[in-house]
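**Student:** prediction below, plus the sequence it came from.
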Amino acid sequence: MRRFRIGKSDFEEDGVGLGEALADAYRRKVRPLCLCSKPGSRMYIAKIGDHYIVKRMPLSGGEHDPSCESFESPYELSGLGALLGSAIQLDSQSGMAALKLDFSLSKTGSRAAAAQTGPGSNSVAGETKRLSLLGLLHYLWHEAELTVWTSRWAGKRHWWNVQWHIGEAAKQMIVKGSSLAEILYVPEAFRKEKKEAIEKRRMEALLPAIPPKTGSRRLMVLVGEVKSFDPARTGHKLVVKHMPGFPFMVDDVLHRRILSRCEKEISLWEADDRSHLMAIATFGLNPAGLAIIEETALMVVGENWVPYETIHEKKLVDALAKVSEKSVKGLRYNLPADQPIANALFQHRPSPVALYIVPVGAGEKYEAALEEMIAARPEIGAWVWRVGDGDIPLLP
């Protein structure tokens, strides 16, 4: 049972009076303390409808006791560790994460659009000082806790949950001195009977993307589920679920690059009817009010919205979906595919266990890096599936 300190009072997670205390603290912008460890870890309060939820501050998982729901295993086991202190910088006073991006949020004149695809494909090898577009999507997914799953949640994670959690996570991130939430657009769940109100809110949210009469145009960031890429009179258009009648225009050059560089993601999506294809893209509005995509990246997630990169990761994600214990999916961020990561973790147990997948054809360099990663964290057990040896082993 988690305990929180709000002001001078302590509350148990399901204790009497916590709801009122959280509502008051939310209005006064007071941060609760999680008392799982001394002297306590600062949290923040998120509001969903009339309910208030206490959430972990960005990158603070290591401050919590391993028995606490907010605990996270070392970030070095995923691609996140390489970005801390450079691409992602945490302000210890405000608790906000300042992000450095390797893509532009403005546009002057015309230039060829880009397709950011697999990890490491869009940057010089070893360059981790800035977040790629895909890396930003991974970080949003991680901070929104959409990488966490337990079978007890089956049938309870829907698009409105995903949209809300991503929006709350973005409020804790800063890009060039401003909140990422100001330029991030994640479409709300569409309801035909609420069409007019939804479109009005969308128009208000996209105001930053309206082009000025002179000077560079400000771009926004879209995170949405791909419904289809359809032909247009010139080029193509990305149709996003929950945005009927509002296409995102894609020129022929970018469309060809998407088909070429995102072939893996598209093929995985097409192979499983229950999976979702997520797009993150920078876009602006032209004088006609049409949304024009500048750069994009794609990510495949399973029916529970947990990401996967290969058919073997899909098998692991499916196996974890049946387990009542919480698991956490590891993400690659900017790391190239030939560098190992912990593909998943069981971290809320006395002895955490990292789950590793070794692909067919992994060479000596890959195996050496994996051994080094495991040896560096002797307190964390290792489950290894060498795909070339056969089907997925029993989970630990």
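**Tutor:** Yep, that arrived.
**Student:** hey, let's count contacts and neighbours off CA atoms from now on
**Tutor:** Noted.
**Student:** burial count for residue 164?
**Tutor:** Residue 164 is surrounded by 17 other residues when neighbours are defined as other C-alpha atoms under 10 Å.
**Student:** which helix or which strand is home to it?
**Tutor:** Assigned by DSSP states H and E, residue 164 belongs to helix 159-170.
**Student:** and residue 138, by the same measure?
**Tutor:** helix 133-143.
**Student:** what helices or strands is that helix leaning on?
**Tutor:** Helix 133-143 sits against helix 159-170, strand 276-285, strand 291-301, with contacts defined as 3 or more C-alpha pairs under 8 Å, 6 or more residues apart in numbering; DSSP states H and E.
**Student:** and residue 132, which of these is closest to it?
**Tutor:** Nearest of the helices and strands packed on helix 133-143 to residue 132, taken as C-alpha to C-alpha: strand 291-301 at 9.2 Å.
**Student:** ok, residues contacting whichever helix or strand comes after the closest one?
**Tutor:** Downstream of strand 291-301, the next assigned helix or strand under DSSP H and E is strand 307-308. Under the contact criterion C-alpha atoms under 8 Å, 6 or more residues apart in numbering, strand 307-308 has outside partners 147, 299, 300, 301, 302, 314, 317, 329, 331.
**Student:** for the second one, what are its contacts?
**Tutor:** Residues in contact with residue 299 (C-alpha under 8 Å, 6+ apart) are 134, 265, 277, 278, 279, 307, 308, 309.
**Student:** what about 6 Å?
**Tutor:** 277, 278 (C-alpha atoms under 6 Å, 6 or more residues apart in numbering).
**Student:** how close does it get to residue 197?
**Tutor:** Distance of residue 299 to residue 197, computed by C-alpha to C-alpha, to the nearest Å: 30 Å.
**Student:** check it against this one:
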Amino acid sequence: MTQWKAGDAAASRAMEAMRRFKLDDQTIEETAPALQKVLADAYRRRVQPLCLCQESGLAMYIANVGDQYIVKRMPLSGCGHDPACPSYEPPDELSGLGALIGSAIQIDSETGLSALKVGFSLTKLGARAAPVPGVEGSDGVVGEAKKLSLRSLLHYLWHEAELTAWTARWAGKRHWWNVRWHLIEAARQMTVKGGILSDVLFVPESFRSADKVAIEQRRVDALAPALPPRTGPRKLMILVGEVKDIAPARNGFRLVIKHLPDFPLLLEETLNRRLQVRFENEIALWSANQDSHLIAIATFGLTLAGLAVVEEMAVMVVSENWIPYDSIHEKRLVDALARVGDRSVKGFRYNLAMDKPTAAAMLQLQPKPVGLYIVPPSADSAYDEALNELVASRPEIDAWIWRTADGAMPPLPCR
């Protein structure tokens, strides 16, 4: 097992890589003024671009998103890119994502669309909200086939929107408006229950009092699918937004989302009580740090009176830079990575049990990327054995390990 040592930092060379693509006999940089014109032509002719981060070139594909053409990596090819390339992605098996690929997440290698199997409903019979399911329904595996819980869907959206990636050069440049844009663009590449996820996803736009009327009209249009029909089951939508408050109401509770000042969502008392128990850790971490954000994902519908009622809900806590974390130890790691000039990618557990080791994050150093592992104080010999096997399974990736029971966080492998 190769582990990074503090003295190795001088040997690493970090660079802010700029991608170059080859389309037929033409090579072009992603910052070239003519890029959109070249990509549009290649898209029409079905030319497959190659990323030149590797000498032999790696196959990519062109996605048409609105009026923009974007070069994206092929599914499951991220770890084949050079660690300095923005298209590089840590191997799926180093996080909880590996257990979901091919089952809960099925990726079409031609279109790049991810077909998601989810363990929650997007329809509702009756007028009242159902109690939130228990831990199994919220985060676990449903039945024999693995499915994404609401929280795992939020994780996958965050991951595919590349909101888990960070470099110190981005400090002060990530705000809700671009978080929202990336989430919606990622959702356009996913399908849920046969439809495009972005069609049922509602992410509130940044509120500006001067544009209040126009914003409210766009919200009405966006929520049209959630209007109750004359007969039959009601369709539900999925909200992703930042929690401002969960406050008592005359009957139950009100979920107040930032950028939705005049649009509270109603929670039944039972749902709120179970939410507070299941996500006690996340809520406590959010309360302990005033710069962090609490992100909610919820299914909801509209009543005949136009009120939004939450059916199921989950939350995750993210840092000032919108990087997720699950513990005070991960928060310290995320804060340290925020000051590093090299690109890092935060990992997720998804449905993986807490006693299974994963890489908390990945640092894209040269010549080798480094997996960052945090060993909890409760880890036993079985955990250590599983961690050693996980690290040994990827010899092309170095390992940095923080055994929290031993004390302070070791120095990070950076320049």
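**Tutor:** Ah, there it is. Since this is a predicted model, take the numbers as computed values, not measurements.
**Student:** TM-score for the pair, please.
**Tutor:** Superposed pair, TM-score by TM-score structural alignment, normalised by the length of the first structure: 0.92. Supporting alignment: 394 aligned residues with a C-alpha RMSD of 2.4 Å.
**Student:** ok, back up a step: Serialize the contacts of strand 307-308 of the first structure to JSON lines and add fields for distance to residue 26 of the first structure.
**Tutor:** Below are the contacts of strand 307-308 of the first structure laid out as JSON lines (distance: C-alpha to C-alpha, whole Å):
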{"residue": "147", "distance to residue 26 of the first structure": "26"}
{"residue": "299", "distance to residue 26 of the first structure": "34"}
{"residue": "300", "distance to residue 26 of the first structure": "35"}
{"residue": "301", "distance to residue 26 of the first structure": "32"}
{"residue": "302", "distance to residue 26 of the first structure": "34"}
{"residue": "314", "distance to residue 26 of the first structure": "39"}
{"residue": "317", "distance to residue 26 of the first structure": "36"}
{"residue": "329", "distance to residue 26 of the first structure": "30"}
{"residue": "331", "distance to residue 26 of the first structure": "31"}
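**Student:** which of those residues sits closest to residue 19 of the first structure?
**Tutor:** Distance to residue 19 of the first structure across these (C-alpha to C-alpha) is lowest for residue 147, with 26.7 Å.
**Student:** just give me the match in the second structure for that closest one.
**Tutor:** Aligned against the second structure by TM-score structural alignment, residue 147 of the first structure finds its counterpart in residue 164.
**Student:** that match and residue 176 of the second structure, how far apart?
**Tutor:** When C-alpha to C-alpha is applied, the distance between residue 164 of the second structure and residue 176 of the second structure equals 14 Å.
**Student:** have a look at the two and say which one is more surrounded.
**Tutor:** residue 164 (20 against 16).
**Student:** pretty sure that one is touching residue 346, no?
**Tutor:** Yes: counting by C-alpha atoms under 6 Å, residue 164 of the second structure sits close enough to residue 346 to count as a contact (5.0 Å).
**Student:** the stretch 301-415 of the second structure: helices as residue ranges?
**Tutor:** When assigned using DSSP state H, counting those that start in this stretch, the helices of the stretch 301-415 of the second structure occupy the ranges 328-337, 381-392.
**Student:** what range does the longest one cover in the first structure?
**Tutor:** Right, the one you point to is helix 381-392 of the second structure. Alignment of helix 381-392 of the second structure against the first structure: residues 364-375, by TM-score structural alignment.
**Student:** how far does that stretch sit from its chain's centre?
**Tutor:** On the basis of C-alpha atoms, centre = their mean, to the nearest Å, stretch 364-375 of the first structure sits 26 Å off its chain's mean C-alpha point.
**Student:** buried ones in that stretch?
**Tutor:** Residues 366, 370, 373, 374 are the ones in stretch 364-375 of the first structure that count as buried (16 or more other C-alpha atoms under 10 Å).
**Student:** again with stretch 231-250 of the first structure
**Tutor:** Neighbour-count burial for stretch 231-250 of the first structure, counted by 16+ other C-alpha under 10 Å, picks out 236-243, 246-250.
**Student:** where in the second structure does it fall?
**Tutor:** Under TM-score structural alignment, stretch 231-250 of the first structure corresponds to residues 248-267 of the second structure.
**Student:** ok, now stretch 329-339 of the first structure?
**Tutor:** With TM-score structural alignment applied, stretch 329-339 of the first structure matches the range 346-356 in the second structure.
**Student:** how about stretch 286-305 of the first structure?
**Tutor:** Counting by TM-score structural alignment, stretch 286-305 of the first structure sits on residues 303-322 of the second structure.
**Student:** could you measure from the spatially most central residue of the first structure over to residue 305 of the first structure?
**Tutor:** The residue lying closest to the centre of the first structure (C-alpha atoms, centre = their mean) is residue 141, at 1.7 Å. Between residue 141 of the first structure and residue 305 of the first structure the distance, using C-alpha to C-alpha, works out to 9 Å.
**Student:** likewise residue 37 of the first structure?
**Tutor:** In this view, residue 37 of the first structure and residue 305 of the first structure are 31 Å apart by C-alpha to C-alpha.
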